[in-house]
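>>> for reference, the sequence and a predicted model appear below.
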Amino acid sequence: MSQAPDHGRDHWPSRWVTALPILPLLPILIVSAVVLVDLIGGSGMTWLPLLATGPALAATTNGPRGVLCVGLLAAAVGAVLGIRDGAPHSELAVVLAALVAVMLAGCLASALRERRERVLAAVRSVAEAAQHALLQPVPATVGPFRVAVRYSAAAAEARIGGDLYALVSTPYGVRMLVGDVRGKGLPAVGTAALVVGVFREAAHEEPDLLTVVARIERSLARNLDSDDFVTAVVAGYPRPGQLEVVNCGHAPPLLVRDGVVVPVDADRPTPPLGLRALSGETPELQVLPFADGDKLLLYTDGVTEARNEAREFYPLAEGLARHACDEPTRTVTALHDELLAHVGGRLHDDAALLMLHMPTAAEAPATHPPATDGAAGSGAQAGVGADRVETCSRS
């Protein structure tokens, strides 16, 4: 699969991942350290209260049974050491009572933690099913194109967000959609599902790309509040060598041709989907040549508006110029990794990248597998960052 969803938890530093297996043993090590200090120092009751650290820490790393075992071990060790050091019975009884109290509280906390983890796992499994229904996996080849998608939800435990994409092969050619819903959370996910659903149906039924956009607009007008909207780019490849683009208030796609990165800017501004009734303007259809070797990158503003510590935006055009090659998967992976490095490892907004590459005759496979529904003026103006594209070897 060329789709590669990412989530915040996947960006933990490797040192934490390496340390995780020893965490359940840490309470035992702490109890052992207290015993060792007491035996060496012979300091009576001075160190025994620290034995409560064992069951308290076990509550964060073990189940209730593990907490109980660590607590009983700490209490037994405390009693033996207290008697050995000649501690007063009243003081020793207080220490042991505190150990038992911490152990029981730890058992309760551990049970509640495990329950929350089970609930979270169930929610995440439902979210994953929703992701596969909304953002269906994209095959590596769709029609004549090589395709790659990279999607990252900003929420650490989220599988989907307000960004959306779709790519389908229809009787009218390959059609694709990348968009961004205003807002976040479940309402944004619901709107994204609505847009993708209408697009997939209309793309198969309507021969004209503007009619596809109009159907999405009508559906949103019936279902969105007056202050909600969706920015989107809808594109199609109706015939060899020709690409159609309809931009509804979205960031311009980036076209890579002859080693130059060119933004496909709209000839006139078009309002986002859901706001046509307020503006009275209709979107326009741009037609541009798309020849063998050309590449097109569609993306959301979570990529271009990502800032580093110096509050500098990520320069996507320059990054694409550095990493563009004939393997879309390698390109979007390199862009995604560079984006994460730019923001310090964690995105604060959903981000989606969808890249198409038209293989040359030498690169094209002998046959193309049947495409399935996928999860997701001209370009003659001066390119932003007209850098030469490096050609990478095929993997």
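Structure's in. What do you need? Bear in mind that the values here come from a model prediction, so they are computed numbers and not experimental data.

>>> going forward, measure contacts between C-alpha atoms and count neighbours the same way
Fine.

>>> and residue 123, what does it touch?
Neighbour list for residue 123: empty [criterion: Cα atoms under 8 Å, 6 or more residues apart in numbering].

>>> any idea which element it lies in?
Per DSSP states H and E, residue 123 falls inside helix 89-134.

>>> for that helix, the distance to its chain's centre please.
Put simply, helix 89-134 sits 27 Å off its chain's centre (Cα atoms, centre = their mean, to the nearest Å).

>>> check it against this one:
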Amino acid sequence: MAVRDSGRGRWRRAGGLLLPLAVTALLAVLGTFHDGWRPAVGALLIGPVLACSRLGARGTLAVAGWSAALALSVGTVRHLAGTPPFVLEYLVLLAGGVLAVRVAGRLTARTAALRHAVQVAQVAQGAIMRPVAARIGEVDVFTRHHCPLEPATVGGDVYEIVNTPFGTRVFIGDVRGHDLGAVQTAATVLSGFRDLAYVTPELTDIAVRLDALVAPDLGPEDFVTALFAEFAPGEVRLVNCGHPPPLRIGRSLKLLQPADSALPLGLGTRPGARRCWLQPGDRVLFYTDGLIEARSPDGTEFPLLDRCAEPLSAVLQSDALDALYAAVTAHTAAPLQDDVALVLCQQADPVADAVHGVTRDTHGCEGRVGAELPRR
């Protein structure tokens, strides 16, 4: 595969060099044999200009030398080489060629620096988005993070799962943007969550404090969608700050919509909390918007409720996530263009209802955190 890619790279470079050489050769022919076409020498500057936007300094230098040689040939054939107008145009051509070479060198240096920065950011993102396949507290957790194909792209997806005195807590977020700043913001949010999750009893307080933490560093149009979850025996408590709602997989699929609409982090969010009951064997899928915004060739978004039942019912959670990604790429008929983070959770050892003195209906009784639980 490496040999094949190297060959393709050579063909691309050869094609990029061929265009300016061919254009300048055509202009030189017109200037030589068409008496009515006058601006032959100055027009040859188009070759180095095209080259500096496509090739490096060496390729641009080669095209500039080619243009200078063609211009001198045109002047010689038409007996204009010693005339003042030709000399002036030729000097302009040489100066333009030198300038094009310098511009190409600067563009190459900037591109190399950007690629290096992106590689560093991708490594940092990989450290942030480490895969999880473990029992954390009393919850079995499996994760996947699928990155887009573009090598110059980094995403803002972030997640974390921690075992705290308050239960197993899950955080998943999506920083607006796909640049280096998104990775830095994601790292800030992740670090803040880790600091707060172990010492802050209420999820809503974590959200408010993270909002205050990231707001000073965000631009006027930047924000972070975030979802906080806390697992307790037979239930999950949710705080949603503008993030896609999690999906509960059990007897049926159900989106666990937030109790109140809340702004994303960085915009002064004041979220509410919601309690959702879980039956034994229920799973909860947390995800970023790259999943539901995946589009088919005709522009249709991925139908989450219609297409997730079978994949997410796989016996093994790891197989379920792989099957879900396969279903999404089958829908798009191509690899995803946006990054997608998936976190699938299932309580490892559910406690019987009688222990908690609560009842649940067949749909899973749900209410706001702090509400009195129904008793037997």
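Ah, there it is. Model, not experiment: these values are computed from the prediction.

>>> what's the distance between the residue lying closest to residue 343 of the second structure once chain neighbours are set aside and residue 344 of the second structure?
Nearest non-adjacent residue to residue 343 of the second structure, counting by Cα to Cα, 6 or more residues apart in numbering: residue 143, 4.5 Å away. To residue 344 of the second structure, residue 143 of the second structure is 6 Å away according to Cα to Cα, to the nearest Å.

>>> would residue 178 of the first structure count as being in a helix?
No. Residue 178 of the first structure is assigned strand when assessed by DSSP: H, G, I helix; E, B strand; the rest coil, not a helix.

>>> mind telling me what it corresponds to in the second structure?
Using TM-score structural alignment, the partner of residue 178 of the first structure in the second structure is residue 172.

>>> what separation is there between residue 338 of the second structure and residue 50 of the second structure?
Residue 338 of the second structure sits 32 Å away from residue 50 of the second structure, going by Cα to Cα.

>>> same question for residue 70 of the second structure.
16 Å.

>>> which one of the two is surrounded by more residues?
Neighbour count, other Cα atoms under 10 Å: between residue 70 of the second structure and residue 50, residue 70 has more, with 22 against 19.

>>> quick one: what's aligned to the more buried one in the first structure?
With TM-score structural alignment as the criterion, residue 70 of the second structure matches residue 77.

>>> quick one: what helix or strand has its match in it?
helix 64-84.

>>> quick one, what contacts the nearest residue in space to the match of residue 178 of the first structure that is not next to it in sequence?
Beyond its immediate neighbours in the sequence, the residue positioned closest to residue 172 of the second structure (Cα to Cα, 6+ apart) is residue 159, lying 4.1 Å away. Contacts for residue 159 of the second structure (Cα under 8 Å, 6+ apart) come out as 129, 170, 171, 172, 173, 190, 341.

>>> mind checking the SS state of residue 159 of the second structure?
Per three-state DSSP, residue 159 of the second structure ends up strand.

>>> what do we get in the first structure for it?
Per TM-score structural alignment, residue 159 of the second structure is aligned with residue 165.

>>> how many other residues sit next to residue 85 of the second structure?
Residue 85 of the second structure has 10 nearby residues by other Cα under 10 Å.

>>> distance of it relative to residue 41 of the second structure?
Distance from residue 85 of the second structure to residue 41 of the second structure, by Cα to Cα: 10 Å.

>>> next: residue 189 of the second structure.
Distance from residue 189 of the second structure to residue 41 of the second structure, by Cα to Cα: 59 Å.

>>> so for these two, which residue has more residues nearby?
Between residue 189 of the second structure and residue 41, residue 41 has the larger neighbour count (other Cα under 10 Å), namely 27 against 24.

>>> what is the burial count for the nearest residue to that one once chain neighbours are set aside?
Closest residue to residue 41 of the second structure apart from its sequence neighbours, by Cα to Cα, 6+ apart: residue 71 at 5.3 Å. The number of residues packed around residue 71 of the second structure, counting by other Cα under 10 Å, is 28.
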